[in-house]
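Peer 1: The amino acid sequence is not available; the structure is as follows:
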């Protein structure tokens, strides 16, 4: 495939390495030094685009790819207030769109575990659930997109919790997400259920960016030649 990389920071470079190893061609690389190359005409030369920038530019980048008629995989977080608009743009332009808060195969299995554990714990009101997420200091958004996905999965099953908050809380209806920024830390997410009798905890720790980059390339391979809106569950069959 010919891939357009929209965002050529640390993640973009890790994606490039994996894509080349898998026999793909990077025909466009857009970073902060060449934003003028981020045009519909340039994107149209690609078979698929992979977008990893930031919350301030992700939506416009995704829509530009759709208007170019190029399937787009997006891993930027912090912009989901406009997610429905992005989906509508995908449908209007008859393109393909895959967003994930995390592309790691291990994290997506962790998502499945989190959903199942939330189902099992739902009847046991004596347990309080909370989340902790740890990332490097260069991560711009807090909580992480992965933590928000985990929290929303829990809220879907736990009738005691009404909303997540990005701080410690003593309110029974609040699901606390604690965000820590420490270097170096590619990413750790912890779900803790605590009671007066015992504690239950599940944890995922990333050791490097390779898992995220590999998952993003797998998603691009899946999305190539497709139309519609997809998720990593579709890619992995989970």
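Peer 2: Good, I have the coordinates. The structure presented is a predicted model; accordingly, all values stated were derived computationally and were not measured. Residues are numbered from 1 along each chain as shown.
Peer 1: can we go C-alpha only for contacts and neighbour counts from here?
Peer 2: Will do.
Peer 1: for the helix ranked longest in the chain, packing partners?
Peer 2: Across the chain, the longest stretch assigned as helix under DSSP state H is helix 105-121. Helices and strands touching helix 105-121, as assessed by 3 or more C-alpha pairs under 8 Å, 6 or more residues apart in numbering; DSSP states H and E, comprise helix 145-157, strand 199-205, helix 210-223, helix 232-236.
Peer 1: and that helix, which residues are buried?
Peer 2: Buried residues in helix 105-121, defined by neighbour count with 16 or more other C-alpha atoms under 10 Å: 105-108, 110-112, 114-115, 117-118, 121.
Peer 1: just how off-centre is that helix within its chain?
Peer 2: 15 Å (C-alpha atoms, centre = their mean, to the nearest Å).
Peer 1: if we can go back for a sec, mind checking the helices and strands packed on helix 105-121 for the one nearest to residue 166?
Peer 2: Ranking those by proximity to residue 166 (C-alpha to C-alpha) places helix 145-157 first, at 9.7 Å.
Peer 1: Take this one as well and set it beside the first:
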């Protein structure tokens, strides 16, 4: 499989290493130093594009891949206010798109666990729920995309919480997400349910970027030759 890497920072380089190990070829690498190579013509040299950039560029990068007719896997966060527009463009161009806030196999199992726990806790309003996420200091967005996904899963089930907030507040209807930036933490997410009697806590701690990179390559392998909108749940059969 021929892969275009849109974004060649630490994550892009980790993805490249996994892709090469799995026998794929990287035909395009776009970084901050060669943005002029980020063209529809160059993207069309690939079977699948993997996009890991930032909030300011992700949406345009995804649209460019869609217009090129190349299935695109995106792990960029901070642009989801335009996600529905990207889906509409993908459908209009009969292309394929897969977005995930986190590609790690372990995190996606953690998502499923979080959904199940939130459903189990729903009849027990005596438990309050809070979240903590810890990442390295170079991470640009807060809370993390993974934390937002976890929060939205909880809000679907929890009738006492109406929205998430990224600060420690006194409003009982707010789902508090605390964000800490500490090097060299690749990513830790903790959900805690607290009552006067006891606490229930689930935690996922990443040790390095390899899990994210491997999942992104698995997603690209899945997306090749497909049409439509997909998620990591489709890739992993969760």
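Peer 2: Received it, and whenever you're ready, just let me know what you need. In this text, all values refer to a predicted model and were calculated from it rather than measured experimentally.
Peer 1: how big is the offset of the longest helix of structure 1 relative to structure 2?
Peer 2: With the two structures superposed, helix 105-121 of structure 1 lies on average 0.1 Å from its match in structure 2, counting by mean C-alpha distance after the TM-score superposition for structure 1.
Peer 1: how far apart are the first helix or strand past that helix going along the chain and its match in structure 2?
Peer 2: Where DSSP states H and E defines the elements, the next helix or strand beyond helix 105-121 of structure 1 is strand 128-135. Comparing strand 128-135 of structure 1 with its match in structure 2 after superposition yields a mean distance of 0.3 Å (mean C-alpha distance after the TM-score superposition for structure 1).
Peer 1: relative orientation of strand 128-135 of structure 1 and strand 199-205 in degrees?
Peer 2: 20 degrees (axes from the mean of the first three to the mean of the last three C-alpha atoms, to 10 degrees).
Peer 1: counterpart of strand 128-135 of structure 1 in structure 2, which residues?
Peer 2: Following TM-score structural alignment, the aligned partner range for strand 128-135 of structure 1 in structure 2 is 128-135.
Peer 1: sorry, back to before: from the helices and strands packed on helix 105-121 of structure 1, which stretch is densest packed?
Peer 2: Most buried of these by mean neighbour count (mean count of other C-alpha atoms under 10 Å) is helix 210-223; its value is a mean of 22.
Peer 1: Tell me which residues are up against it.
Peer 2: If you take C-alpha atoms under 8 Å, 6 or more residues apart in numbering as the criterion, helix 210-223 of structure 1 is touched by 1, 11, 14-15, 18-19, 48-50, 71-73, 75, 96-98, 102-106, 232, 235.
Peer 1: once aligned to structure 2, how far is it on average?
Peer 2: Here helix 210-223 of structure 1, set against structure 2 after superposition, deviates by a mean of 0.1 Å using mean C-alpha distance after the TM-score superposition for structure 1.
Peer 1: heading toward the C-terminus, what's the first helix or strand past that helix?
Peer 2: Going down the chain from helix 210-223 of structure 1, the next helix or strand is strand 228-230, by DSSP H and E.
Peer 1: what's that following strand packed up against?
Peer 2: Applying 3+ C-alpha pairs under 8 Å, 6+ apart, one finds that strand 228-230 of structure 1 makes contact with helix 83-92, strand 96-99.
Peer 1: What residues sit buried inside it?
Peer 2: Buried residues in strand 228-230 of structure 1 (16+ other C-alpha under 10 Å): 229-230.
Peer 1: how big's the offset between it and structure 2?
Peer 2: Here strand 228-230 of structure 1, set against structure 2 after superposition, deviates by a mean of 0.1 Å using mean C-alpha distance after the TM-score superposition for structure 1.
Peer 1: List the contacts of that strand.
Peer 2: Outside strand 228-230 of structure 1, the residues that touch it by C-alpha under 8 Å, 6+ apart are 87, 90-91, 94-99.
Peer 1: go on, stretch 8-22 of structure 1?
Peer 2: 5-6, 25-26, 29-32, 52-53, 209-210, 213-214, 216-217.
Peer 1: can I get the helices and strands packed on helix 105-121 of structure 1 in CSV with distance to residue 43 of structure 1?
Peer 2: Formatted as CSV, those follow (distance: least, C-alpha to C-alpha, whole Å):
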stretch, distance to residue 43 of structure 1
helix 145-157, 26
strand 199-205, 34
helix 210-223, 14
helix 232-236, 23
